[in-house]
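Student: What would the 3D arrangement of this be:
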Amino acid sequence: MSPLFIMIESVGILAFSLSGALSAARKDMDIFGFAVLALMPAVGGGTLRDLVLDVPVFWVEDTRPIWITGVGVLAVYFGENFLNSRRKVIVWADAVGLALFAVAGAQKAYLETGDPLISVMMGVATAVAGGIIRDIIANEIPLILQQEVYATAAFCGAFVYMALTLAGFDFIWLQDLALPQDLWSGPWPSGLDGVCQNERPVAQTLES
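Tutor: Purely as a prediction, here's the structure:
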């Protein structure tokens, strides 16, 4: 995975971990509840995707998502009292996470299968499955069942990404606009070091 898509996935994980932790805050849960509800949207959809694709689960191979989720949990646990509306922040965090996960999920599925339809389906699953699990655990009606735009947005994001990929759009130039390459080379905490080193460009990966 290129540095660009590592960044997309990381920001999506952080956004979803914030939404999950805020859901726990609305239910007056303890720190364990914060962690559980943050992990569900942050890694739940990606876990389902990897199990369906029969590939190693991404957070088992690379613990970076757990570290990022921990940051989100602590940020909400100690800072949620400063928020005026937890519900609005949850909706916005969900929107960011959904958009980014739809693309990241579709990209990984395409690298594994080469099938555009499966890739779009896995992009949608990556984006929405974890949030559904979070809301069920929190004893709430899942947001995706309350607002149709959530599923539609996930589908559109994954579909547009796949359409651009099949049309030969080069995503590599976006990498330079995102973050410098050397930012991803560490040093990282244990479990993170080397995650972003020696990454192959997306175009080269697709050709192999």
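
Student: Please count neighbours and contacts with C-alpha atoms only from this point.
Tutor: Will do.

Student: max-length helix in this structure?
Tutor: helix 86-113 (DSSP state H).

Student: What's the first helix or strand after that helix?
Tutor: helix 116-137 (DSSP states H and E).

Student: Where do the helices of this protein begin and end?
Tutor: With DSSP H as the criterion, the chain has helices spanning 3-26, 31-53, 58-61, 64-79, 86-113, 116-137, 143-146, 149-166, 172-178, 202-207.

Student: next one: the last one to chain centre, how far?
Tutor: To tie it back to what came earlier, the one meant is helix 202-207. Centre-to-centre, helix 202-207 and its host chain are 21 Å apart (CA atoms, centre = their mean, to the nearest Å).

Student: ditto for the third one
Tutor: Centroid separation between helix 58-61 and its chain, computed with CA atoms, centre = their mean, is 13 Å.

Student: re earlier: can I get the helices of the chain in a markdown table with mean neighbour count?
Tutor: Listed next are the helices of the chain as a markdown table, based on neighbours: other CA atoms under 10 Å:
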| stretch | mean neighbour count |
| --- | --- |
| helix 3-26 | 25 |
| helix 31-53 | 22 |
| helix 58-61 | 13 |
| helix 64-79 | 19 |
| helix 86-113 | 22 |
| helix 116-137 | 24 |
| helix 143-146 | 14 |
| helix 149-166 | 19 |
| helix 172-178 | 12 |
| helix 202-207 | 12 |
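
Student: Thr113 and Gln107, how far apart?
Tutor: 10 Å (CA to CA, to the nearest Å).

Student: run this one through as well so I can compare:
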Amino acid sequence: MLYTDPHLVRTLQVILEFLGTFAFAISGIRHAAQKHFDWFGGYVCGFAVAIGGGTIRDTMLGVRPFWMTNIMYVLCTGLALFLVILSRRWIKRLSNAWFVFDTLGLALFTIAGIQKTVALGYPFWVAIIMGCITGVAGGVIRDVLLNNIPVIFHKEIYAVASVGGGLIYWGLFALGMSLPLTVIITFVAICIIRFIAVGYHISLPTLQDEDEKKE
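Tutor: A predicted model of the protein is given here:
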């Protein structure tokens, strides 16, 4: 099958993790800016978002966390901080752009998590869970640092988009589609699911306790 080329898998893995790190770092720093963090606090928040999910994934898979293998992940967050500082006057105007960066990071890291898990020999159901953790855990860490309710627990389709993308990846894998095309289709699918969900205010039903039902 076309999935057996380790060089292609590794190259795509590095590209996805770099792009995902940059996208999620911008998302985290932007949220820190809304809370009026200083530059160092913004960097810490951006870095936590960028490496949080991948670190949890790699720890669970028993391998060295990805960002410890190359200093570029650290520098990538610094570049994201610099970009946000330069655009601080337009932050409110760029609110939709920051949402796009968050969605791109979700899609990129979901795919990176799936690929790495599959490459390590785990079954695909584990890969889908690891892809979801890679994609959403950084956002949970961000929201905890900012004292917000994590997005995945309310309001928006977020983790569901990641899981949906994982299922699509699995289906394309089973059909024997080429790896680059599988990555592209999965990436687009996750972005579309999230854009449609937010654009049309689609969300999962909320839980209610007995007292609320009586009222």
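
Student: TM between them?
Tutor: Taking TM-score structural alignment, normalised by the length of the first structure as the basis, the two superposed chains have a TM-score of 0.77; 175 aligned residues with a CA RMSD of 1.9 Å.

Student: sorry, back to before: so what sits against both of Thr113 and Gln107 of the first structure?
Tutor: Here Thr113 of the first structure and Gln107 share the contacting residues Ser119, scored by CA atoms under 8 Å, 6 or more residues apart in numbering.

Student: thought Ala33 of the second structure was touching Gly42?
Tutor: Yes. Between Ala33 of the second structure and Gly42 there is a contact at 6.7 Å, judged by CA atoms under 8 Å.

Student: thinking again about what came up before, mean deviation (superposed) between the longest helix of the first structure and the second structure, please.
Tutor: Following superposition, helix 86-113 of the first structure is found to deviate from the second structure by 1.6 Å on average (mean CA distance after the TM-score superposition for the first structure).

Student: can you tell me which residue in the first structure aligns to Trp39 of the second structure?
Tutor: When the first structure is aligned by TM-score structural alignment, Trp39 of the second structure is paired with Ile31.

Student: Skipping adjacent residues, who's closest to that match in space?
Tutor: Nearest non-adjacent residue to Ile31 of the first structure, counting by CA to CA, 6 or more residues apart in numbering: Tyr77, 7.2 Å away.

Student: Quick check: the aligned residue in the second structure for that neighbour vs Phe22 of the second structure, distance?
Tutor: Aligned counterpart of Tyr77 of the first structure in the second structure: Ile85 (TM-score structural alignment). From Ile85 of the second structure across to Phe22 of the second structure, the span is 15 Å (CA to CA).

Student: With Gly62 of the second structure instead?
Tutor: Distance of Gly62 of the second structure to Phe22 of the second structure, given as CA to CA: 25 Å.

Student: separation between the aligned residue in the second structure for Leu145 of the first structure and Ala80 of the second structure?
Tutor: Correspondence of Leu145 of the first structure to the second structure, assessed by TM-score structural alignment: Phe153. Distance of Phe153 of the second structure to Ala80 of the second structure, given as CA to CA: 27 Å.

Student: swap in Gly28 of the second structure?
Tutor: Distance of Gly28 of the second structure to Ala80 of the second structure, given as CA to CA: 10 Å.

Student: In the first structure, point out the residues matching stretch 115-124 of the second structure.
Tutor: So stretch 115-124 of the second structure sits over residues 107-116 in the first structure, by TM-score structural alignment.

Student: chain center to the matching stretch: distance?
Tutor: 16 Å.

Student: Could you do stretch 71-84 of the first structure as well?
Tutor: The answer for stretch 71-84 of the first structure is 19 Å, by CA atoms, centre = their mean.

Student: Could you do stretch 97-107 of the first structure as well?
Tutor: With CA atoms, centre = their mean, you get 6 Å for stretch 97-107 of the first structure.

Student: Likewise for stretch 77-87 of the first structure?
Tutor: 22 Å.

Student: just stretch 98-116 of the second structure next, same as before
Tutor: So, by CA atoms, centre = their mean, the centroid of stretch 98-116 of the second structure is 4 Å from its chain's centroid.

Student: which residues sit against it?
Tutor: Under CA under 8 Å, 6+ apart, the answer for stretch 98-116 of the second structure is 9, 13, 16-17, 19-24, 26-27, 30, 54, 57, 124, 127-128, 130-136, 162, 165-166, 183, 186-187, 190-191, 194.
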